[in-house]
Every structure is written in structure tokens, then in C-alpha cells.
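In: I would like to see how this sequence folds:
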Amino acid sequence: MSGPDIKSVFPMKNIRSLCFLKNVVVNPNIEIGDYTYYDDYNNPLDFEKNVLYHFDFIGDKLKIGKFCAIASNVKFIMNGANHNTNSFTTFPFGAFGGDWEVGLENLSGGYKGDTVIGNDVWIGYNATIMPGIKIGDGAIIATNTVVTKDVPSYSIVGGNPGKLIRYRFEQETIDILNSIQWWNWDIEKITEFIPVLTGNNISALKELIKSQ
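Out: Sure, this is the predicted structure:
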């Protein structure tokens, strides 16, 4: 039992708007999990254009888990976008070199850390993820959302700024899903239990747990 070729760029026959990102991204500071895809009718191979202000000298990473679905125009704003708002001017003098390098010491607007997207996350069209954000497993980010705060697992967030709309399931179900972490199973096992994973029968999910 198996799914699509994990090494393929375009895993769907005759469809060239959707690609497996792990086989496309080349920036070592962008980490992509297995089977995560990006859908873009213009050019899905140019995903890295959506990772903005991502400068090597800062060293922050974008980490995206397995089995994520990322829609067109989703943008990730990285730490290089931050300006120092505590100084008298926000202009980044130090970045231009020469005698202006004396401004490097006060250049940073605050390092927010890596941006980390969990597993089985769906990010809708034109959403924007701000620097250092952590999005939990199974979360959904609605179209046009600007995510400015960390997102809990299995929650739905929407708006500008993004706010919690609701959780996808009861806490018992969330606890089970967080514990089994199905995305870490081998692909044969995932394939076997697709009928359970793509349904919403909590009894079937509990039976799956008992059978393990």
C-alpha cells in the first residue's frame, strides 16, 4: 500500500499548479516535511518568492511540517522585515554599509525566532504569517488572514489580525489526534487508515487506537 511518489514534483497527473514543496525548495533555511504541497496557478515552483525578508545573515528558519496544504499567495514575513521601533528613527542606516555601518548595532527590531508550521495545517489563499509565529498541528488559517499570534493545534483562525474562530473538534478528539500524530506513521499504515482519517467518526478513531 502506498500513496503518490514522495520524490515527485507534480504528484497529480496532468496538474502542474500543485507541487510537493520538499522537492522544489532549495534554501537551506526553509525546511519542508513530506507530502506538504503548494498550489499556485501562476508558478508553484517559485514558492520561495513568498518567503519575504529572509536574509542569510539573520539565520532564522521557516519550518513547515508534513501533509500541509498551502494555497496561492500565502506569504511568510521573516525577521528581516523588523525595524527598530525604540530608536528615534526606524530607517535601517546600518544595512547600507560604508560609514553608515555604525548603525548596525541598533538595526534589529527584535528577533522573533523561527517560524514553525505544524503538521496537517491548511493555510488559505493570501494569508500572511508574521515572523516567529508557531502554528499547531491540524490548524486551519482562513483566506486573507494575518497571523500575528501563535495558533493552537486544531483551531480555526481568521481575520486581520487573526483571531480564534473555533476549535475543529471536542477536546477529547484533539487530545487523541495530538497523541497519535498520524503524520509520523509509515505511508503504508496511513494508506490503510485513510477511511478513518478522512472521516469524523470518533468511535472509529478510538477503535484505531485500540488496534495499535
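
In: Could you use CA atoms for every contact and neighbour count after this?
Out: Will do.

In: what about residue 202, how many residues close to it?
Out: Using other C-alpha atoms under 10 Å, residue 202 is surrounded by 14 other residues.

In: and what of residue 99?
Out: For residue 99, the neighbour count with other C-alpha under 10 Å is 9.

In: Mind checking what secondary structure the residue lying farthest from the centre of the chain has?
Out: Distance from the C-alpha centroid of the chain, by C-alpha atoms, centre = their mean, peaks at residue 99 (39.0 Å). Put simply, residue 99 is helix when judged by DSSP: H, G, I helix; E, B strand; the rest coil.

In: So it versus residue 93, what's the distance?
Out: According to C-alpha to C-alpha, to the nearest Å, residue 99 and residue 93 sit 9 Å apart.

In: follow-up on the earlier one: next one: the residue farthest from the centre of the chain from residue 127, what distance?
Out: 39 Å.

In: picking up where we left off before, quick one: contacts for the residue farthest from the centre of the chain?
Out: With contact set as C-alpha atoms under 8 Å, 6 or more residues apart in numbering, residue 99 has no partners.

In: separation between it and residue 84?
Out: Residue 99 sits 19 Å away from residue 84, going by C-alpha to C-alpha.

In: ok, residues contacting the helix or strand encompassing residue 76?
Out: Element membership for residue 76, per DSSP states H and E: strand 75-77. With contact meaning C-alpha under 8 Å, 6+ apart, strand 75-77 is reached by 50, 51, 52, 53, 54, 126, 127, 128, 129, 130, 131.

In: repeat that for 10 Å
Out: Residues outside strand 75-77 that contact it (C-alpha atoms under 10 Å, 6 or more residues apart in numbering) are 47-54, 62, 115, 125-133, 146-147.

In: Next, the structure of the following sequence, for comparison with the previous one:
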Amino acid sequence: MFYAGSKIANTMFGNYNVVFNDVLMDSCTIGNHTYIQKRTTLFNADIGKFCSIASGVSIGPGVHKMDGVSTHPVFYLKNTPLAKIYCDKDSFMPSKRTTIGHDVWIGEKAVILDGVTIGTGAIIAAGSVVTKDVAPYAVVGGVPAKKIKFRFEEREIDLLLKSEWWDYAEDWFDKNAYLMLDIEKFKLYLKELNNKN
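Out: Below is the predicted model:
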């Protein structure tokens, strides 16, 4: 489902996605059930399934060359859309691919810098600036973002990652959605499943 005012280019979507008003997106892949709230910008990113992206988020905003006399792109990017260029070739890569795992919640107005990897199950607090990779199921916040805590104990994180529940069939969720509300019930389900195999 796509709301008015969004501009999307070179992007592949999964199933059951929702993109709200005034989203700007280019060169991304978006997994099943992921939604993106209004006024968010996403560039050059792979985003997993079941992600919740709040409004005003910026993912992969681009970087400038910092080791030259000037940081201005007219000196190092031939194809930058500016009025006059002073170079005949690109001598810097202004964007790196950003990777967001599955079931990641990114709070309002967070910024995820280019090339960062956010692990599955992570939570990014509102207003955070993420400059480094984030471990699976970590909760991070601040400028720059730092780990606050993990959502679960290590053995539970390993169990969830190994389960790859985000790849379960749609009919499984239709029948078992209640398990997603209680980690103890989900762990019991996985234990029973392993006993059957």
C-alpha cells in the first residue's frame, strides 16, 4: 500500500508493505511486512522483513569526502546534479550500501549512516545517529548511538536467530500469531518442534 506524495525509484518490495506519505526512496530492497512512515528518506539500503520504520528517519544519507581541501562534491563527483563541476571523473564513493536486518524498529527521526549494518531484532531509539554496526537484538540510542541493553539473554537471541521466524509461511502467522506476543510460549513452541524432528 502506497500513500500519496512518495517518490520511489529503483526499489524492490516484498509483500504486505506500507509506505506512508512523502517518503523518498531510491535503490532499496524492502522485505515482507515492513512499513515506512511519512517523511522518511532511504537510499541504497537492504531492509529486512517485519521492520517498523518511524517518520522522519534517514537511512543512507550519503557522505562527503573529508580529506581534501574542500568537502564540496563539485571537486570529486563528475555526475553530481549541481550547476558547475570541476572534475572529469568520480574520485570518491559518496554512498555505501546500508543493511537493516529483520524485525528492526527504528524510532522517529533516527539517522542510519551509509554502510552500517543493523542486526535482526535491534531497536534504534528516536533521534539516534547510528554511525557503527548494531548487534542483533541490541537497543541503542544517542548521538552517536551506543548500546543501552539487549532485548533478551544471549541464549534467547541465539534461539530466535536460528528459528528464522521471519521466513515462516503466511499461514503459520495466521494460525500462530499469538506466539509472537510471548517469548516463553515461542520458546516452548520451538522446543516442541525440535522434539518432533
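
In: re earlier: need the buried ones from the contacts of strand 75-77 of the first structure selected in PyMOL.
Out: Selection command for PyMOL covering only the buried members of the contacts of strand 75-77 of the first structure, criterion 16 or more other C-alpha atoms under 10 Å:
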select buried, resi 47+48+53+54+62+115+125+126+127+128+129+130+131+132+133+146+147
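
In: Take the contacts of strand 75-77 of the first structure and keep only those in strands.
Out: Among those, the members falling in strands (DSSP state E) are 51, 52, 62, 115, 128, 129, 146, 147.

In: Which member of those residues is positioned nearest residue 33 of the first structure?
Out: residue 62 (11.3 Å; C-alpha to C-alpha).

In: mind checking what the closest one lines up with in the second structure?
Out: Taking TM-score structural alignment, residue 62 of the first structure has residue 45 as its aligned residue in the second structure.

In: now residue 176 of the first structure
Out: Per TM-score structural alignment, residue 176 of the first structure is aligned with residue 159.

In: so who does that match touch?
Out: Taking C-alpha under 10 Å, 6+ apart, we find residue 159 of the second structure in contact with 187, 190.

In: I'd like the next helix or strand past the helix or strand it falls within.
Out: Element membership of residue 159 of the second structure, judged by DSSP H and E, is helix 154-163. The helix or strand immediately downstream of helix 154-163 of the second structure is helix 170-176, counting by DSSP H and E.

In: Mind giving me the packing neighbours of that following helix?
Out: Taking 3 or more C-alpha pairs under 10 Å, 6 or more residues apart in numbering; DSSP states H and E as contact, there are no helices or strands that helix 170-176 of the second structure lies on.

In: how big's the offset between it and the first structure?
Out: In the superposition against the first structure, helix 170-176 of the second structure averages 1.7 Å from its aligned positions (mean C-alpha distance after the TM-score superposition for the first structure).

In: which bit of the first structure covers that helix?
Out: Using TM-score structural alignment, helix 170-176 of the second structure pairs with 187-193 in the first structure.

In: quick one: buried residues of that stretch?
Out: The neighbour-count check on stretch 187-193 of the first structure (16+ other C-alpha under 10 Å) flags 187, 190 as buried.

In: And stretch 172-179 of the first structure, by the same measure?
Out: Here stretch 172-179 of the first structure shows 173, 174, 177 as buried, counting by 16+ other C-alpha under 10 Å.

In: Pick the one among those residues closest to residue 208 of the first structure.
Out: residue 177 (11.3 Å).

In: wait, which of the buried residues of stretch 172-179 of the first structure is closest to residue 40 of the first structure?
Out: Closest approach between these and residue 40 of the first structure, by C-alpha to C-alpha: residue 177, at 29.3 Å.

In: What residues does the closest one make contact with?
Out: Neighbouring residues of residue 177 of the first structure by C-alpha under 10 Å, 6+ apart: 137, 138, 153, 154, 169, 171, 197, 205.

In: possible to save those as a markdown table with neighbour count?
Out: Shown next, in a markdown table, are the contacts of residue 177 of the first structure (neighbours: other C-alpha atoms under 10 Å):
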| residue | neighbour count |
| --- | --- |
| 137 | 25 |
| 138 | 22 |
| 153 | 23 |
| 154 | 25 |
| 169 | 14 |
| 171 | 11 |
| 197 | 16 |
| 205 | 17 |
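
In: Residue 94 of the second structure reaches residue 73, doesn't it?
Out: Yes - applying C-alpha atoms under 10 Å, one finds residue 94 of the second structure in contact with residue 73, separated by 8.8 Å.

In: Which one's more surrounded, those two?
Out: Ranked by neighbour count (other C-alpha under 10 Å), residue 94 of the second structure and residue 73 place residue 73 first, with 22 against 16.

In: so how far is residue 112 of the first structure from the residue mapped onto that one from the first structure?
Out: With TM-score structural alignment defining the correspondence, residue 73 of the second structure maps onto residue 92 in the first structure. To residue 112 of the first structure, residue 92 of the first structure is 18 Å away according to C-alpha to C-alpha.
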